[in-house]
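1. got a predicted structure here, sequence first:
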Amino acid sequence: MDLKVSVITVCYNAEKFIEQAINSVLKQRYENIEYIIIDGASTDNTVSIINKYKSKVSFFLSESDNGMYDAMNKGITAATGDILYFLNSDDVFYDEYVITKIVNLFHKNKDIELIYGSIFVIRDPLINDSFVRSYDHMTKSSFVSDGIYQQAIFYKAELFKKCGQFDETYKIVGDYEWLLRAFYKYNIKRKYYGDIITAVFRYGGMSNCDKFSSLHSEERRKVVKQYFNIYQIYNSKFKRAFIASIKKFIR
C-alpha cells in the first residue's frame, strides 16, 4: 500500500508567497498526499488565496493561535498520513518528484523513522545569492552552533507520539529543540540523503530575521544548556573559532 504523506503549511499574513507554496504541493507527481493548511487568522489576502484552492486542500483551519508551534501541532493533530512534512508558506518543493523519492526511500528502509536531505537556500534573490545546504558531517556537537533546516526533514507520523509534539513555550527554536529531543533522548533511527534536495528555502523568516535575533539567541541558549554539557559547548566554540581562523588565513 502506498504511504500517505501529510504536507502541513502553517501561515500568517503570507499573501506574497502562499500561492507558490500551494502550487508546489499540487504539482507533486506522488498521488497519495494530504495537504493541510493552518492559518493564524491572517488579516491580509492569505485566506482568500487559499480559498481558491479549497477543493484541493484536505484540511484548512484559520483561527488565532499561540505562535508557530501551536499551529504546527494543530497540523500534526489533524494529519492522518504515515509521513509528515512541514512546508513553510514562503518555501516550495525543489521539484515535482521530491515526495516520490522520499516515499521510495521509506519503503526501502522500513526501520527508518526520519529522513532528511539537502535544501536549496536563497539568501538574496536580487544578487542571485544562493547555495545548497547539505549536512554531510553532522554530529551531536554540530548542533551546538548549527542545526538541520526543518524543510529538509520528513517524519514518520508515529514519531510525534513517541517523542511528543513541538514545545510551544518556544517561539522560534521549537523545531531545533524537538530534533535534539528525538535524536539524543529517544535515539530515533534517521538517515541522511544528501543527493536529494527537498525544498527551496527563502531567508527572511523568524529564525534569520534581525527583528527576532535577540529572542532567537535567548531561546537557543536555553536549548543548548538543556542538551549539552559545558565541555561540549566550549569544545564546539573552539572548533568553530579554529576553522574560521584557518579559512581567514587561506584567503
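-> Perfect, thanks for sending it.
2. rest of the way, CA atoms for contacts and neighbours
-> OK.
3. can you give me the strands in the stretch 1-150 of the chain?
-> Taking DSSP state E, counting those that start in this stretch, the strands of the stretch 1-150 of the chain run over residues 5-11, 33-39, 59-62, 83-86, 92-93, 114-124, 129-133.
4. list the contacts for A79?
-> For A79, the contacting residues are S6, E34, I36, taking CA atoms under 8 Å, 6 or more residues apart in numbering as the criterion.
5. which of those sits closest to N208?
-> In terms of CA to CA, no member of the contacts of A79 lies closer to N208 than I36, at 25.0 Å.
6. got the contact list for the closest one?
-> Residues touching I36, when contacts are defined by CA under 8 Å, 6+ apart, comprise S6, V7, I8, T9, V57, S58, F59, F60, G75, A78, A79.
7. of those residues, buried ones?
-> Neighbour-count burial within the contacts of I36 applies to S6, V7, I8, T9, V57, F59, F60, G75, A78, A79; the criterion is 16 or more other CA atoms under 10 Å.
8. wait, doesn't the second one sit right on D82?
-> In other words, V7. No - at 10.8 Å, V7 and D82 do not qualify as touching, with contact defined as CA atoms under 8 Å.
9. on that earlier part again, so can I have JSON lines of the strands of the stretch 1-150 of the chain showing distance to F143?
-> Putting the strands of the stretch 1-150 of the chain into JSON lines (distance: least, CA to CA, whole Å) gives the following:
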{"stretch": "strand 5-11", "distance to F143": "25"}
{"stretch": "strand 33-39", "distance to F143": "29"}
{"stretch": "strand 59-62", "distance to F143": "34"}
{"stretch": "strand 83-86", "distance to F143": "20"}
{"stretch": "strand 92-93", "distance to F143": "25"}
{"stretch": "strand 114-124", "distance to F143": "15"}
{"stretch": "strand 129-133", "distance to F143": "15"}
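10. adding another structure so you can compare the two:
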Amino acid sequence: MKTVGAARLADLPPPPAGTTGWPWTEESAPLPDKMPDGSDWPRISIITPNYNYARYLETTIRSVLLQGYPNLEYIIQDDGSSDGSVDLIRRYEPHLAYWSTEPNSGQPAVINRGMRRSTGSILAYINSDDYYLPGAFEAVALHFHQHPEADLVYGRCWFVDENEQKIGDHLGRLSSLDELLDLWDIWWCKRQIVQPESFWRRRIYETVGDFRTDLHIAFDYEYWCRMLTAGAVFQELNYATACFRFQPMQKTSNATRTAGEELAVVERWLWDKNVPLAAKRRRELQAQWFYHNCFLSTVENSMQRDESKLRRWTRVVFVCARHPQILAAPPFRTRLRTVMGL
C-alpha cells in the first residue's frame, strides 16, 4: 500500500469555479520531515466511505490531501455510486493509496474493507459529506506522540450547514464506559463524540476488530463501547479537527431511528454482568433505559390513540408494575404528572 506525501494546491485538480477558502484555494503548510523531537511522523490512514455523495465528496477529499501531512495513507471505498462519484475519485487517483468501487454493501462493511487494507498506526474514517479542518493531522499526531497511553483522541468539531457555513461548535467530554452508556444525561446532552473528530490507534483496532455490519447508524457508537470495554483510554483534544455537515440526506437526521439503535446497543451492555459497571451505576442506567424504552413508548402510544385518562393510567400502572426500575428514573415523576394532567 503506497503512502501519499503532502499534496499542494498546484498538485490537485483545479477547484470548481467560484469556490474559495479551505480546502479550495487554501492549504495547510507542509510539515517538516520529522516531528519536533526528531521522530518520524506516524502514518495516518484515513478511510472515506462514499455512496452517491458526489456533491460533497470533493470537499472531503481535498480536506484530507491538503493537510500538509508527510506520512498519509488515504483510501476511498465507494459503495456502488451512480451519481458521478467514481469519475470524481478518478481525478484524484494519483494522490490516493487505494480506491475501489464495489456493489452496494452498506457503510460499515465499506469502512471495514478500508480498515483491513490500511497500514497506519493512527486510523480514522470520515464520511463523504464531512471534512477535516487545517492542521488536524498534525495536532492529532502530536497528541498521540506526547500521550502514548491514549488509544482514541477526539478533537473539537464544527457543525456546518450543507453549504459549509458554520452553525455550531462542539467538544465532547467523556472518557469512561459508564459515561458513554449514559445516553440520557451525557450522550444526548451534548457531551457525545461526533464521529469525524475521532482518531484511534491501530492497537485498539486490532483488539476490537471490525464495525458491526448489522447496525445502520449506531455502529460507531457501539464500536466505542467495545473499545472502552476493552480498556481503551479516551482523551479529548481541544483543537478544531473536523466539520460535521448537516444536510437533508444524512442518516442521522432520522432521530427516532438513531435513538432506537442506540438504545438497542446500550441494552446489551447494561444487562451483561461481565461488563465492568458499578452496581449502583448499572441500576441507574437500567432505570433510565426502562423509562425511555418502556414507559415513554407506552405513554406516547396512548396519547396517539387519544385514550381516556383511565385507560392511560391502566397502561402506566401495568408497565411500572412489570418494570419497577422505572420509578427510580429521575424524569419519571415530572413526566407522569405532565401526561396524566396532575
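-> Perfect, thanks for sending it. Keep in mind it's a predicted model, so treat the numbers as computed, not measured.
11. need the TM-score from the superposition.
-> Here the TM-score of the superposed chains, computed with TM-score structural alignment, normalised by the length of the first structure as the reference length, equals 0.85; 237 aligned residues with a CA RMSD of 2.5 Å.
12. list just the one of the strands of the stretch 1-150 of the first structure that sits closest to N229 of the first structure.
-> Ranking the strands of the stretch 1-150 of the first structure by proximity to N229 of the first structure (CA to CA) places strand 114-124 first, at 25.7 Å.
13. does anything pack onto that closest one? Which helices or strands?
-> strand 129-133, strand 153-156, strand 190-202 (3 or more CA pairs under 8 Å, 6 or more residues apart in numbering; DSSP states H and E).
14. for these, which one sits closest to F106 of the first structure?
-> Within these, the stretch nearest F106 of the first structure is strand 153-156; the backing value is 9.0 Å (CA to CA).
15. in the following helix or strand past the closest one, which residues are buried?
-> For strand 153-156 of the first structure, the following helix or strand on the C-terminal side (DSSP states H and E) is helix 159-162. By neighbour count with 16+ other CA under 10 Å, helix 159-162 of the first structure contains the buried residues L159, F160.
16. please apply the same query to stretch 19-39 of the first structure.
-> For stretch 19-39 of the first structure, using 16+ other CA under 10 Å, the buried residues are 19-22, 24-26, 28, 30, 33-39.
17. next one: the helix or strand S213 of the first structure falls within to chain centre, how far?
-> When elements are assigned from DSSP H and E, S213 of the first structure belongs to helix 213-227. From the chain centre to the centre of helix 213-227 of the first structure is a distance of 18 Å (CA atoms, centre = their mean, to the nearest Å).
18. mind checking which of the helices and strands packed on strand 114-124 of the first structure is nearest Q232 of the first structure?
-> Taking CA to CA as the measure, those were each checked against Q232 of the first structure, and strand 190-202 came out nearest at 22.3 Å.
19. who touches that closest one?
-> Residues outside strand 190-202 of the first structure that contact it (CA under 8 Å, 6+ apart): 90-95, 98, 112-123, 134-136, 151-152.
20. one more time with 6 Å
-> 91-94, 98, 112-122, 152 (CA atoms under 6 Å, 6 or more residues apart in numbering).
21. what do we get in the first structure for T48 of the second structure?
-> Structural alignment places T48 of the second structure opposite T9 in the first structure (criterion: TM-score structural alignment).
22. center of the first structure - which residue?
-> Taking CA atoms, centre = their mean, the centroid of the first structure lies closest to Q150, which sits 1.7 Å from it.
23. quick check: the corresponding residue of the second structure for that one vs Y154 of the second structure, distance?
-> With TM-score structural alignment as the criterion, the equivalent of Q150 of the first structure in the second structure is Q195. Between Q195 of the second structure and Y154 of the second structure the computed distance is 9 Å (CA to CA, to the nearest Å).
24. pretty sure E63 of the first structure sits against G40.
-> Yes - contact between E63 of the first structure and G40 holds when scored by CA atoms under 6 Å: they sit 5.1 Å apart.
25. more neighbours: those two, which one.
-> G40 (21 against 11; other CA atoms under 10 Å).
26. the residue mapped onto the more buried one from the second structure: what's it in contact with?
-> In the second structure, the residue equivalent to G40 of the first structure is D79, according to TM-score structural alignment. Taking CA under 6 Å, 6+ apart, we find D79 of the second structure in contact with N50, Y51, T101, E102, P103, N104.
27. residue in the first structure paired with the third one?
-> I take that to be T101 of the second structure. When the first structure is aligned by TM-score structural alignment, T101 of the second structure is paired with S62.
28. list the contacts for that match?
-> Listed by CA under 6 Å, 6+ apart, the contact set of S62 of the first structure reads D39, G40, A41.
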